[in-house]
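**Student:** all I have is the shape, not the residue letters:
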């Protein structure tokens, strides 16, 4: 059984572990230098922000989501749990809080683009660079209840 709860300071290390393993499994388009630079930023950032966690029956985090002002900044699932519905459960939780939630996804991550589109998100635009100005195009998405 999976439960969704708010993160606590003790969850920070596990959130970083989830991020690292998920990125290594899905972001093979990142250069090693960019992967390392982003890792440094994430290790500083994740412990400071409120996350929604999907946890198992033993309260062990399996996935996390970060939403800021109705924009999903991050959704990462432990690769061992991909395809089990945990990511979808987190997105549905986010949509219950923010029905017109937006997100951005790396264009090179076709599985993620497809996942969000299956969840009812529609493309609203594209940027040729990521948020840090790196050459990783972003697809901008917004959820539509229609």
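**Tutor:** Noted; the coordinates are in hand. Since we're looking at a predicted model, the values are computed, not measured.

**Student:** from here on, contacts and neighbour counts on C-alpha atoms
**Tutor:** Fine.

**Student:** look up how far residue 134 lies from residue 65.
**Tutor:** According to Cα to Cα, to the nearest Å, residue 65 and residue 134 sit 23 Å apart.

**Student:** who are the neighbours in contact with residue 83?
**Tutor:** If you count contacts by Cα atoms under 8 Å, 6 or more residues apart in numbering, residue 83 has none.

**Student:** could you check how far it is from residue 66?
**Tutor:** For residue 83, the distance to residue 66 (Cα to Cα) stands at 20 Å.

**Student:** and residue 22, by the same measure?
**Tutor:** Taken as Cα to Cα, the spacing of residue 22 relative to residue 66 amounts to 15 Å.

**Student:** and residue 41, by the same measure?
**Tutor:** 15 Å.

**Student:** so the spatially most central residue of the chain, which state does it fall into?
**Tutor:** Nearest to the geometric centre of the chain sits residue 75, at 1.5 Å (Cα atoms, centre = their mean). Classification of residue 75 by DSSP: H, G, I helix; E, B strand; the rest coil places it in strand.

**Student:** next, the one to line up against it:
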């Protein structure tokens, strides 16, 4: 499966993936809130304000990401394909395009863990989301690649204790 550029003709399928994914993973939102956000996405044509990329299987979109400048604005995977590396594939593509930031809802620990696993760390926190709702947002930035690679090497090594021998 390769990553493809998305266009307006893909927006309906992308919205379906968004909705399935949100209903499966954003347990802090009730049905009315999800429906309200869906209306905002279509009314304000959110997908046209980001650079969209998607992954297809049998001509059906199963995962997508939306990027703006150096930030991931959205990354969603059809829940049927959770845990199969599609999010990682999309985030690696985003990295290749210079992305180094993302915002995550504090009440979505799975997403926070996913981004931390990929080298992001929290740099700030907002009490309200972009629409002014009481959903705290964590602002994440990717660690410097050199520091991230060094930390991963240290964590992956089994360090042996050092002993000082005095004669």
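**Tutor:** Ah, there it is. Keep in mind the model is a prediction, meaning the values are calculated, not measured.

**Student:** where does the TM-score land?
**Tutor:** The TM-score (TM-score structural alignment, normalised by the length of the first structure) is 0.91; 143 aligned residues with a Cα RMSD of 1.4 Å.

**Student:** so which of residue 65 and residue 134 of the first structure has more stuff around it?
**Tutor:** For residue 65 of the first structure versus residue 134, the count of surrounding residues by other Cα atoms under 10 Å is larger for residue 65: 23 against 11.

**Student:** residue contacts, the closest residue to residue 137 of the first structure other than its chain neighbours?
**Tutor:** Excluding the flanking residues, the one nearest residue 137 of the first structure by Cα to Cα, 6 or more residues apart in numbering is residue 128, at 4.2 Å. Residues in contact with residue 128 of the first structure (Cα under 8 Å, 6+ apart) are 135-138.

**Student:** quick one, which of the residues you listed are buried?
**Tutor:** 136-138 (16 or more other Cα atoms under 10 Å).

**Student:** with those in mind, which one is nearest to residue 117 of the first structure?
**Tutor:** Closest approach to residue 117 of the first structure among those (Cα to Cα): residue 138, at 14.3 Å.

**Student:** now the closest one, nearest residue through space, not along the chain?
**Tutor:** residue 106 (4.6 Å).

**Student:** ok now do the one you found, which residues does it touch?
**Tutor:** Counting by Cα under 8 Å, 6+ apart, residue 106 of the first structure touches 112-113, 130, 136-139.

**Student:** between residue 41 and residue 66 of the first structure, which one's more packed in?
**Tutor:** Neighbour comparison, residue 41 of the first structure and residue 66: the larger count goes to residue 66, with 19 against 10 (by other Cα under 10 Å).

**Student:** quick check: that one is in a helix.
**Tutor:** No: secondary structure of residue 66 of the first structure (three-state DSSP): strand, not part of a helix.
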